[in-house]
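Participant: Whatever this is, show me its structure:
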Amino acid sequence: CHGMYDQAGEIQILLEYMDGGSLEGRHIASEPLLADVARQVLQGLAYLHRRKIVHRDIKPSNLLVNAAREVKIADFGVSRILAQSMDPSCNSSVGTIAYMSPERINTDLNHGKYDGYSADVWSFGLSILEFYLGRFPFGDNIGRQGDWASLMVAICYSDPPAAPPTASPELRSFISCCLQKEPSRRLTVARLLQHPFITRAPAAAPAPLHPPPPPFS
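Facilitator: This is a model prediction of the structure:
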């Protein structure tokens, strides 16, 4: 935060300008570059989780990048500070359905409550897989044409999406550690930072994260 101003009772916050925009629509096929992006997002999430803050809306459009290839987490409109509550679990269905974890949608299994930390990990893992594939992991069209019922069924009852066989064993394992249907089986952000996909990744070439191509008219 570079400044805070009170304009007639309205709080205005001056934030860093991220000239590369969001990562929505980016295809990051280079594993070293993908690992660098994943590491930065994990470091941001680790900072939040250590302070008992859950984001609850991690997705490509909420990840911003600048010319130096620094990645920052944005949009804290539905985040929650768990330290301010007597109940450490979350119980509201705020966020973006496409990136919600199964337990956030099928609330019958957990009486409407869920672990916000592991839910962030699912959303993060799905976003990283989307970057690698260059498309939404549950299918290009599902949920994008308003068929939310099919999307929610896919998230809750189909097998979790996985990295393709062409990906390295480290990336396939990394994605699997994030996209476990059982929340307790997902690695924490701290443990993901120690995963070989992150720790053994070669340095990424100093290339920018190119914006997605313009849509066909």
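
Participant: can we go C-alpha only for contacts and neighbour counts from here?
Facilitator: Fine.

Participant: need the contact list for the residue nearest to Ile175 when sequence neighbours are not counted.
Facilitator: With sequence-adjacent residues excluded and distances taken as C-alpha to C-alpha, 6 or more residues apart in numbering, Ile175 is closest to Gly125, at 5.8 Å. Neighbouring residues of Gly125 by C-alpha atoms under 8 Å, 6 or more residues apart in numbering: 175, 178-179.

Participant: Strands - which of the residues you listed land there?
Facilitator: Assigned to strands by DSSP state E, none of those qualify.

Participant: just the buried members of the residues you listed?
Facilitator: Buried members of the contacts of Gly125, counted by 16 or more other C-alpha atoms under 10 Å: 175, 178-179.

Participant: So in the protein, which helix runs the longest?
Facilitator: helix 31-50 (DSSP state H).

Participant: by contact count, what packs against the helix or strand just after that helix?
Facilitator: Using DSSP states H and E, the helix or strand that follows helix 31-50 in sequence is strand 53-54. Contact analysis of strand 53-54 by 3 or more C-alpha pairs under 8 Å, 6 or more residues apart in numbering; DSSP states H and E lists strand 80-81, helix 116-133 as its packing neighbours.

Participant: Would you do the same for the sequence below? I want to compare the two.
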Amino acid sequence: MMVLVKDRRNLNLRLPLPEGHQRRPAFPLPLSLSSVSSTGTSNLSSSAAGASFSDFKTLEVLGHGNSGTVYKVENKRTAAVYALKVVHGDSDPTVRRQIFREMEILRRTTDSPFVVRCHGIFEKPGGDISILMEYMESGTLDSILKTTGSFSETSLVHVARHVLNGLSYLHAHKIVHRDIKPSNLLVNRSMEVKIADFGVSRIMTRTLDPCNSYVGTCAYMSPERFDPETYGANYDGYAGDIWSLALTLMELYLGHLPFLLPGQKPDWATLMCAICFGDPPRLPDEASDEFRSFIGCCLHKESSKRWTAAQLLTHPFVNKDSGLDK
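Facilitator: Purely as a prediction, here's the structure:
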């Protein structure tokens, strides 16, 4: 009897590092702003143009992002409020690379109402970098989810429409975000949803430039990010953002990560195996046909079959009346 022996494929099982919240620098208050000089401030808004950092006072810490600590600051002359992202000059080299990457991207993305706006970039002689950004009063979608509970479909139509407009803009400028998730989507008092945190983004030099490095957050990563040998053939590099958006919308709807049970804590190996070997998650039966169809268009395991951001903006789900865009 003949036995067919199939070559065993070596799956790349390297795990990305978990979110480094314990390694992020925490800067004490008050933050001294008076000694900072501006650099590359051609993209300052009219409301911030001409202001020096001595014109600002620190109000509170908003949180710790992938690339530093974010403060709420106020212009003492105009009372305008901003978010100030600060990275110290002696920070980890990886963090420094991320912030310079973010600076490069922010200089390119000042024209979209669906991307958090940069009002100025400043450096201190010692190497500290500060980015003055639009303040989003209502926080992140992640914080709203934890405070108010799961989102209705009506609210998610609004979220999807805004994020897709932002992604369509970024992708048209050959920018891949690579870390779309609820904590990187910010909301202002007008309930506008905007994309933030470009610490792991990449500016693509070619349309088909592969983007399969192990960055971003494991739970939202697409199959080809883990296993490009199987799932990444001929994908265009932007499809990973679409996968992440679908999982984000599902999490907001379900109240938990789609690949986990309610209350289950993320386990990186479990998530990786579920993403690579399991079927894409599905919405429950009570979700509308349009919503389930939309998610299906985003979660093809073969990345080339996923709809683009521009195509998804024409989907019936996105064009339903959310009642929030008026």
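
Participant: which of the helices and strands packed on strand 53-54 of structure 1 is buried the deepest?
Facilitator: helix 116-133 (a mean of 24; mean count of other C-alpha atoms under 10 Å).

Participant: for the helix or strand following it, packing partners?
Facilitator: As assigned by DSSP H and E, the chain's next helix or strand after helix 116-133 of structure 1 is helix 148-157. If you count contacts as 3+ C-alpha pairs under 8 Å, 6+ apart, helix 148-157 of structure 1 packs onto helix 102-105.

Participant: What are the boundaries of the strands in structure 2?
Facilitator: 37-38, 56-65, 68-75, 81-87, 118-123, 129-134, 139-140, 175-176, 185-187, 193-195, 202-203.

Participant: Adding distance to Leu164 of structure 2, write those out as TSV.
Facilitator: What follows is those, written out as TSV (distance: least, C-alpha to C-alpha, whole Å):
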stretch	distance to Leu164 of structure 2
strand 37-38	33
strand 56-65	22
strand 68-75	25
strand 81-87	24
strand 118-123	20
strand 129-134	20
strand 139-140	17
strand 175-176	13
strand 185-187	12
strand 193-195	10
strand 202-203	18
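
Participant: quick one, what contacts the residue nearest the centre of structure 1?
Facilitator: For structure 1, the residue nearest the mean C-alpha position is Phe124 (2.6 Å; C-alpha atoms, centre = their mean). Phe124 of structure 1 makes contact with 58-59, 178, according to C-alpha under 8 Å, 6+ apart.

Participant: Aligned to it, what sits in structure 2?
Facilitator: Counting by TM-score structural alignment, Phe124 of structure 1 lines up with Leu245 in structure 2.

Participant: cool, and Pro165 of structure 1?
Facilitator: So, by TM-score structural alignment, Pro165 of structure 1 is matched to Asp285.

Participant: Tell me the spacing between that match and Gly278 of structure 2.
Facilitator: 20 Å (C-alpha to C-alpha, to the nearest Å).

Participant: ok, those two, which is more surrounded?
Facilitator: Neighbour totals were compared for Asp285 of structure 2 and Gly278, and Gly278 leads with 12 against 8 (other C-alpha atoms under 10 Å).

Participant: Next, find the distance separating the more buried one from Lys265 of structure 2.
Facilitator: 18 Å.

Participant: try Pro228 of structure 2
Facilitator: As judged by C-alpha to C-alpha, Pro228 of structure 2 and Lys265 of structure 2 stand 26 Å apart.

Participant: And those two? Which one has more around it.
Facilitator: Pro228 (19 against 10).

Participant: Distance check, whatever residue of structure 1 lines up with that one against His195 of structure 1.
Facilitator: Per TM-score structural alignment, the equivalent position to Pro228 of structure 2 in structure 1 is Thr107. Thr107 of structure 1 is 30 Å from His195 of structure 1, where distance means C-alpha to C-alpha.

Participant: How many residues are close by the equivalent of Asn91 of structure 1 over in structure 2?
Facilitator: Under the alignment (TM-score structural alignment), Asn91 of structure 1 maps onto Asn212 of structure 2. Neighbour count for Asn212 of structure 2, taken as other C-alpha under 10 Å: 18.

Participant: show me what contacts Asn212 of structure 2?
Facilitator: 224-226, 228, 237.

Participant: between those, which is nearest Phe56 of structure 2?
Facilitator: Gly237 (39.9 Å; C-alpha to C-alpha).

Participant: so that closest one sits right up against Ile203, yeah?
Facilitator: No. Gly237 of structure 2 is beyond contact range of Ile203, at 10.6 Å (criterion: C-alpha atoms under 8 Å).

Participant: any residues in contact with both of those two?
Facilitator: Val176.

Participant: burial count for Asp6 of structure 1?
Facilitator: 9.

Participant: Check the gap between the counterpart of it in structure 2 and Leu132 of structure 2 for me.
Facilitator: Aligned by TM-score structural alignment, Asp6 of structure 1 pairs with Glu123 of structure 2. Distance of Glu123 of structure 2 to Leu132 of structure 2, computed by C-alpha to C-alpha: 11 Å.

Participant: ok, now Lys181 of structure 2?
Facilitator: 22 Å.

Participant: Same check on Leu170 of structure 2?
Facilitator: From Leu170 of structure 2 to Leu132 of structure 2 the distance is 20 Å (C-alpha to C-alpha).

Participant: wait, what's in contact with Gly65 of structure 2?
Facilitator: Counted by C-alpha under 8 Å, 6+ apart, Gly65 of structure 2 has contacts Asp197.

Participant: The closest residue to Asn75 of structure 2 other than its chain neighbours: how many residues sit nearby?
Facilitator: Excluding its sequence neighbours, the residue lying closest to Asn75 of structure 2 (C-alpha to C-alpha, 6+ apart) is Phe56, at 4.4 Å. Counted with other C-alpha under 10 Å, residues neighbouring Phe56 of structure 2 total 22.

Participant: what's the counterpart of Phe56 of structure 2 in structure 1?
Facilitator: By TM-score structural alignment, Phe56 of structure 2 lines up with nothing at all.

Participant: can you check Glu192 of structure 2 too?
Facilitator: Aligned partner of Glu192 of structure 2 by TM-score structural alignment: Glu70.

Participant: Look up how far Pro161 of structure 1 lies from the residue lying closest to that match once chain neighbours are set aside.
Facilitator: Excluding the flanking residues, the one nearest Glu70 of structure 1 by C-alpha to C-alpha, 6+ apart is Gln40, at 7.6 Å. Applying C-alpha to C-alpha, the value for Gln40 of structure 1 to Pro161 of structure 1 is 23 Å.
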